[in-house]
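Colleague: Turn this into a structure:
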Amino acid sequence: MRLRLPTTAPVDLVRECLPRLSLVDVVVLADAVLRLPGVEPESARASWSSSGAGPGRARDLVRLVDAGAESAMESRLRVLLVLAGLPQPVAQFEVVACGHRRRLDLAYPDLKIAIEYDGDHHYVTEAQKHADIEREMSLRTEGWEVIRVVSHGIYRDPAGTVKAVAAALERRGRSVRLSDGWRPHFRQLA
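Modeller: Coordinates of the predicted model:
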């Protein structure tokens, strides 16, 4: 005998979790759902907008979700920056640097600012370390400013991450007005 377990469609799962998860966690989930085959981003956003989680919460989710995010930590980093009042960065921006096609985790392309989230795998092998150094050098050669963020910059020192990105924006001529909107969602531990 086969047991049949009830399942929930991915888009509906986000609607169900919207009132239960933190805003950041539900954005991470929604970003992942938008990457699934067969999920139409605009229809998913419309579904989430009409959820019963309250108009402000649903509006925040729809404003923050991005189908371009490729990892939970990239999503968390992007949400931190936006809640801090910084402009929405472009996820997975493609650029050619020194003849090589590169994809940047997050970018402000008009200002040539790249924000890269480095997970643990970036520090495991010498080959990966070398590739990252080479990649960063090629971007800098083309005039990009590269900001590297690790988990510490999200979980322990989000204020430091916000300040680093804001400073880069200001160095490139973009005036920034920071908000404390990130503070209820990210704890400062450092």
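Colleague: going forward, measure contacts and count neighbours with C-alpha atoms only.
Modeller: Will do.
Colleague: how deep is Val96 tucked in, by neighbour count?
Modeller: 12 (other CA atoms under 10 Å).
Colleague: If you drop the residues flanking it in sequence, what lies closest to it?
Modeller: Arg102 (5.9 Å; CA to CA, 6 or more residues apart in numbering).
Colleague: measure that neighbour to Lys163 for me?
Modeller: 25 Å (CA to CA, to the nearest Å).
Colleague: Arg171 now?
Modeller: Applying CA to CA to Arg171 and Lys163 gives a distance of 12 Å.
Colleague: ok, and what's touching the longest helix seen in the chain?
Modeller: Longest helix in the chain, counting residues (DSSP state H): helix 126-141. With contacts defined as CA atoms under 8 Å, 6 or more residues apart in numbering, helix 126-141 is touched by 97-98, 102, 121-123, 145-146.
Colleague: Among those residues, the buried ones, what's the PyMOL command?
Modeller: Only the buried entries of the contacts of helix 126-141 go into this PyMOL selection, using 16 or more other CA atoms under 10 Å:
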select buried, resi 97+102+122+145+146
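Colleague: here's the other one to compare against:
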Amino acid sequence: MSERSMHPDERIARVASRQHGLITHRQLRGMGLSDGAIRARRRSGYLRPVHVAVYAVGHDSLTLEGRRLAAVMACGPEALLSHAHAAALWGMLAPWEEPSMAAIDVTVPAACGRGRRPGIVVHRTRIPSAERAVRVGIPVTAAARTVLDLATGASDRLLERVIDQALTDEHLTVPALHACAAEHRGSRGAGGLRRMLAALERYDSLTDSELEEQFLARVRGAGLPDPRMNARVAGMRLDAIWPSERVAVELDGYRWHRTRSRSESDRRRELRLRAAGWRVMRYSARQVFEEPFEVIADLSSVLAAAAVRGGG
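Modeller: You can find the predicted model right below:
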């Protein structure tokens, strides 16, 4: 059956099925429906408003992706999901880092109007065509641009994790990050991103022994008990362990070269260790060298809690 010969509601459902159950007023008008026909479907409950001129078709139980796409649709055809919500869509954030759905980040071209939209944080800026992407049917900022936007306000620790995850998942490359920072030279995000890239590249050439020596020096300088270095647990070599407390530390000095298979191997190692009753802490070279107080505070807290539980 051709689309032209289909009942209007069938055509609406077909389009919505490709858009997480959503359709816009503009699309409905493009199908030939009059404003009166649209109002009638609203009254019947077939079209349920989500945002101004955006409707859920035949339901109001949108998925997470549907709610994000609805926010993008509400901001016009050139809008993109962006910032923390784009990072979540790309899989760059851990589950506990997912942003609130009460306010969804959307970026539109600078020339777009200034109207406000409930439940949407609208960012207005220049969007080069190379920084546009589509993921699971949702227009979104490209991975490198997403990292740049996050760099305007994210902590160094979060920004490092986001970059690491995006590289591991092969959503971007280091040259792409440098190119994005250069494209937006002068912006707050570009400065933060360049600083992080410089820090990570500075430690990329460290040998394992150099990183381990620096970590041990930080531990001793804080007066913590010496760990056993390069010890084996359940057939796995670990960088540092406190056996009595059953606390292990893994040091990452290879972030730029970390592959998906290496990342999955690390996760399997951690699962095995946790199943055996070990608490696994992971620190990057940048953290050891540039955030020693945070690393030691974190580690001290874990060791103290382990001792209270009867580990030592």
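Colleague: Tell me where the stretch 1-150 of structure 2 has strands.
Modeller: Using DSSP state E, counting those that start in this stretch, the strands of the stretch 1-150 of structure 2 run over residues 22-24, 47-51, 54-57, 80-81, 104-109, 120-125, 132-135, 138-141.
Colleague: Now distance to Ala179 of structure 2 and mean neighbour count too, for those strands, in CSV please.
Modeller: Below are those laid out as CSV (distance: least, CA to CA, whole Å; neighbours: other CA atoms under 10 Å):
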stretch, distance to Ala179 of structure 2, mean neighbour count
strand 22-24, 35, 25
strand 47-51, 36, 19
strand 54-57, 35, 24
strand 80-81, 20, 32
strand 104-109, 20, 22
strand 120-125, 18, 18
strand 132-135, 15, 14
strand 138-141, 15, 26
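Colleague: With distance to Ala40 of structure 2 as extra columns, can I get those strands in a markdown table?
Modeller: Putting those into a markdown table (distance: least, CA to CA, whole Å) gives the following:
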| stretch | distance to Ala40 of structure 2 |
| --- | --- |
| strand 22-24 | 15 |
| strand 47-51 | 9 |
| strand 54-57 | 13 |
| strand 80-81 | 31 |
| strand 104-109 | 30 |
| strand 120-125 | 27 |
| strand 132-135 | 33 |
| strand 138-141 | 28 |
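Colleague: For Leu200 of structure 2, which of those is the nearest?
Modeller: Shortest distance between Leu200 of structure 2 and the strands of the stretch 1-150 of structure 2, using CA to CA, is found for strand 138-141: 23.6 Å.
Colleague: Which stretch of structure 1 lines up against that closest one?
Modeller: Strand 138-141 of structure 2 corresponds to no residue of structure 1 when matched by TM-score structural alignment.
Colleague: helix, strand or coil for Gly223 of structure 2?
Modeller: Following DSSP: H, G, I helix; E, B strand; the rest coil, we place Gly223 of structure 2 in the coil state.
Colleague: Aligned against structure 1, show me the partner of it.
Modeller: Using TM-score structural alignment, Gly223 of structure 2 pairs with Gly85 in structure 1.
Colleague: Tell me how far its match lies from Ala159 of structure 1.
Modeller: In terms of CA to CA, Gly85 of structure 1 sits 12 Å off from Ala159 of structure 1.
Colleague: And those two? Which one has more around it.
Modeller: Higher neighbour count among Gly85 of structure 1 and Ala159: Ala159, with 21 against 17, using other CA under 10 Å.
Colleague: all helices of structure 2, in order?
Modeller: 8-17, 25-30, 35-44, 64-74, 83-89, 143-150, 156-168, 174-183, 188-203, 208-221, 260-275, 285-290, 292-308.
Colleague: quick one, which of these is packed in tightest?
Modeller: When these are scored by mean count of other CA atoms under 10 Å, the highest mean neighbour count falls to helix 143-150 (a mean of 26).
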